[in-house]
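# need coordinates for the below:
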Amino acid sequence: MRDGLDRVGVRRPIFAASSVARLLSGVAAAVAVLVIGFAHRPAVDAGGDDLVTADGEWLVIAASATLLMWIAGTIAHLGSMPLLPPFGRLFVVQLGASFANHVLPAGVGGMAVNMRFMRRLGMTRGAAAGAVGLNSLAGLVTHLILLVAVVAAAPSAATALAPRVHWSALGPSGPATTVIAAAGVFGVLGALTWLVSRLRRRARGHRSKTTSHLARDLRQLRAVLRHPGRAAALWGGSVSAPLLHTVILYAVLQSLGNLIPLGTVLLVYVVVSAACALLPAPGVVGSLDVALVAALATAGVPSTTALASVLGYRLITAWLPLLPTACVLVVLLRRRII
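Presented below is the predicted three-dimensional model:
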């Protein structure tokens, strides 16, 4: 009530600590949108200018594949969970998780959002962590299987992408090359630091768990894997993610007039994303962009078209959904869904 009185006449604070925390979380999300957009303003502007002349029908296909990508992620999470939440609510949670992934490195933000959602559903911390871990493991396994398949199908093309990457889109030498090299060094150091800290936290977490809770969580995960429908949802949703990313990049390339084969785009994306996943950058921003431009140029795409295509790919999959997904995350926090 407005005067701060509840129904039994006891005065309570109008602004509870939880309300303040949710408000601060919403403000932080809005600030993150502004910071990310400002930091990558040249890329956003350039990509927007290039997409003005692109084929709209292909861009609609790319946008539709982005929506299907979120649906596939929802299906994969349904397969990894020992319970069955409402599909629509879980889908909205994936929208909020996608924003968190662009703020925190290596998918940690999305994992945290999904764990909070599962905890709200009544799952234990161990069961929620196990479900998130199972989903991540399925994504890793399916990506590796897809990588092996495309490399086996085109070994010569895969070999050509790896040893020499010509940075024609960024200049063969000079400050750009120096910046890229420095970014690579710092990225590797950051990856090692992040990996060591995460292993330490995981070790402390394992020591704190009791044997009974661990056995119960393992039984729940084993039951999930033995369920045919959940297994199909988990593996099907996981393998769909890299395929849909490939469709998005292919559609953007087609919209700009480049007729590169779909198989080549699949090879480029799977190889580059597997390598860049080792760098824990927020949303793999930076390392994936530069590597995709270089790989597309090596595969025969003109450097300017490769750069515009990657910018368009980023606009559709990351920058344009950024503000809507941030708003979704704020609503989820305010309604205590997560």
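# from here on, contacts and neighbour counts on C-alpha atoms
Will do.
# next SSE downstream of the strand or helix carrying residue 142?
Per DSSP states H and E, residue 142 falls inside helix 125-153. Next along the chain after helix 125-153, taking DSSP H and E as the criterion, comes helix 155-161.
# to compare with the earlier structure, here is another sequence to fold:
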Amino acid sequence: MTSPVKASVEAPTTVTPAEPTGPTADGPRAAPAERTAARRRRARWHAGVCLAVLLGVLYLARRHWATLESGAGRLAGADPGWLLLGATAAVGTWAASALAQQGAVLRRLPGPRLVAAQFAASAANHLLPAGLGAGAVNLRFLMRCGLPTARSASALAVKATAGGAVRLVLIALLAPACPGLLRLPHLTPAVLAAVPCALLLVAALPLTPWWPRCRRALTAVLADIRALHTGPARAAALWGGSLAFAALHALVLIAVTRAVAVPLPPLQVALLYLAASSAAALLPSPGGLGTLDAALAYALTATGTPAAAAASAVLGYRMLTVWLPLLPGLLVLGVLMRRKAL
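Model (predicted):
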């Protein structure tokens, strides 16, 4: 018979840890951490690009300070009637944006809140790069209206696609009416040699992990576009709002150029705005800050406009579309968030 004391002092049995049956660090639990790390890397990249762009803007502003000062003085004496017209057109851009957003979804959205969300989104867009501010505000608004996250993101993509297509069509229509106005800048041999190298580098990137997601997103956007075009009212709202948005922004610049006595025909100013804003969209600066200003100034001076007059036109356009509405837009954003409309 075994003694209880002897049984208690026997060597303990070595227990081998069991294989984990749930999600491990290499399983589903790692996915949120990987997505968070990827978002942080993208945020750092965007912040780096924005910082580089802003430093470039500050350098150019310091270098051309006398021109900016002269342009600001010329803007102070601008025609108030034309500036009032430009301000009215700037207000209309928010209604046009709301119309295009309504056309991008099948569900009926609350009209006043939709316009207020576009106003708030325009202010948030000037604080974050690459349209992230406006995209985040509109995404939250659509989700609060009952749309799923994927459907809300698809609606934003549909609206952006329509806006880009409208700009390209307008450029194609206005370019023959203004022959010789759009001229590409002079490219050095080094830049020309860098273009094919960059294309080869992009082609060599491992796109396999990203292609399924891009294909699913593209398929969803195309399906939404087809569904929207089954209803004439939705299609008219989408394309009409996108057209009005681009035309009203061009009208703001036309009114400002008239206010500061820039001798350019309205069609030429509209074409210059469309080309400059399309080029500025390639760099993810907050609200096009710096990139759009430089592109507009370059486009205006390339037509023979004096530098001071071009600076006053750019400053006036920014005053009406960014600086004056910025604080009220942020206040509306705070109200919408407090009322849980976002």
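# fetch the TM-score of the aligned pair.
The TM-score (TM-score structural alignment, normalised by the length of structure 1) is 0.70; 266 aligned residues with a CA RMSD of 3.2 Å.
# distance from the helix holding residue 142 of structure 1 to structure 2 after superposition?
Helix 125-153 of structure 1, aligned to structure 2 and superposed, deviates on average by 1.0 Å (mean CA distance after the TM-score superposition for structure 1).
# show me what that helix is packed up against.
When contacts are defined as 3 or more CA pairs under 8 Å, 6 or more residues apart in numbering; DSSP states H and E, helix 125-153 of structure 1 packs onto helix 56-80, helix 108-120, helix 211-226, helix 228-255, helix 262-276.
# okay, those in TSV with mean neighbour count and distance to residue 133 of structure 1 next?
Below are these laid out as TSV (neighbours: other CA atoms under 10 Å; distance: least, CA to CA, whole Å):
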stretch	mean neighbour count	distance to residue 133 of structure 1
helix 56-80	21	9
helix 108-120	21	9
helix 211-226	15	10
helix 228-255	22	12
helix 262-276	20	18
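# tell me which of these sits nearest to residue 316 of structure 1.
Nearest to residue 316 of structure 1 among these is helix 56-80 (6.4 Å), distances taken as CA to CA.
# so how far is the closest one off the chain centroid?
Put simply, helix 56-80 of structure 1 sits 12 Å off its chain's centre (CA atoms, centre = their mean, to the nearest Å).
# ok, now stretch 196-207 of structure 1?
23 Å.
# same list (the helices and strands packed on helix 125-153 of structure 1) but as JSON lines, adding distance to residue 188 of structure 1.
Output for those, formatted as JSON lines (distance: least, CA to CA, whole Å):
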{"stretch": "helix 56-80", "distance to residue 188 of structure 1": "28"}
{"stretch": "helix 108-120", "distance to residue 188 of structure 1": "18"}
{"stretch": "helix 211-226", "distance to residue 188 of structure 1": "33"}
{"stretch": "helix 228-255", "distance to residue 188 of structure 1": "24"}
{"stretch": "helix 262-276", "distance to residue 188 of structure 1": "10"}
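# among those helices, which is nearest residue 304 of structure 1?
Here helix 228-255 is closest among these (CA to CA), at 11.4 Å.
# so for residue 313 of structure 1, which of the helices and strands packed on helix 125-153 of structure 1 sits nearest?
Of all these, helix 228-255 comes closest under CA to CA, at 5.6 Å.
# where does that closest one end up in structure 2?
Using TM-score structural alignment, the residues of structure 2 aligned to helix 228-255 of structure 1 are 232-259.
# how close does the matching stretch sit to structure 1?
Stretch 232-259 of structure 2, aligned to structure 1 and superposed, deviates on average by 1.0 Å (mean CA distance after the TM-score superposition for structure 1).
# do the same with stretch 293-302 of structure 2
Looks like 1.1 Å for stretch 293-302 of structure 2 (mean CA distance after the TM-score superposition for structure 1).
# of the helices and strands packed on helix 125-153 of structure 1, give the one that comes closest to residue 156 of structure 1.
helix 262-276 (11.2 Å).
# any idea how far that closest one is from the chain center?
16 Å.
# how about stretch 43-58 of structure 2?
Relative to its parent chain, stretch 43-58 of structure 2 has a centroid offset of 15 Å by CA atoms, centre = their mean.
# same check on stretch 294-301 of structure 2?
Distance of stretch 294-301 of structure 2 from the chain centroid (CA atoms, centre = their mean) equals 20 Å.
# what stretch of structure 1 lies opposite that stretch in the alignment?
Stretch 294-301 of structure 2 maps onto residues 290-297 of structure 1, going by TM-score structural alignment.
# which of the helices and strands packed on helix 125-153 of structure 1 sits closest to residue 135 of structure 1?
helix 56-80 (5.7 Å).
# quick one: map residue 284 of structure 2 onto structure 1.
Residue 284 of structure 2 maps onto residue 280 in structure 1, by TM-score structural alignment.
# cool, and residue 339 of structure 2?
Checking TM-score structural alignment: residue 339 of structure 2 goes with residue 335.
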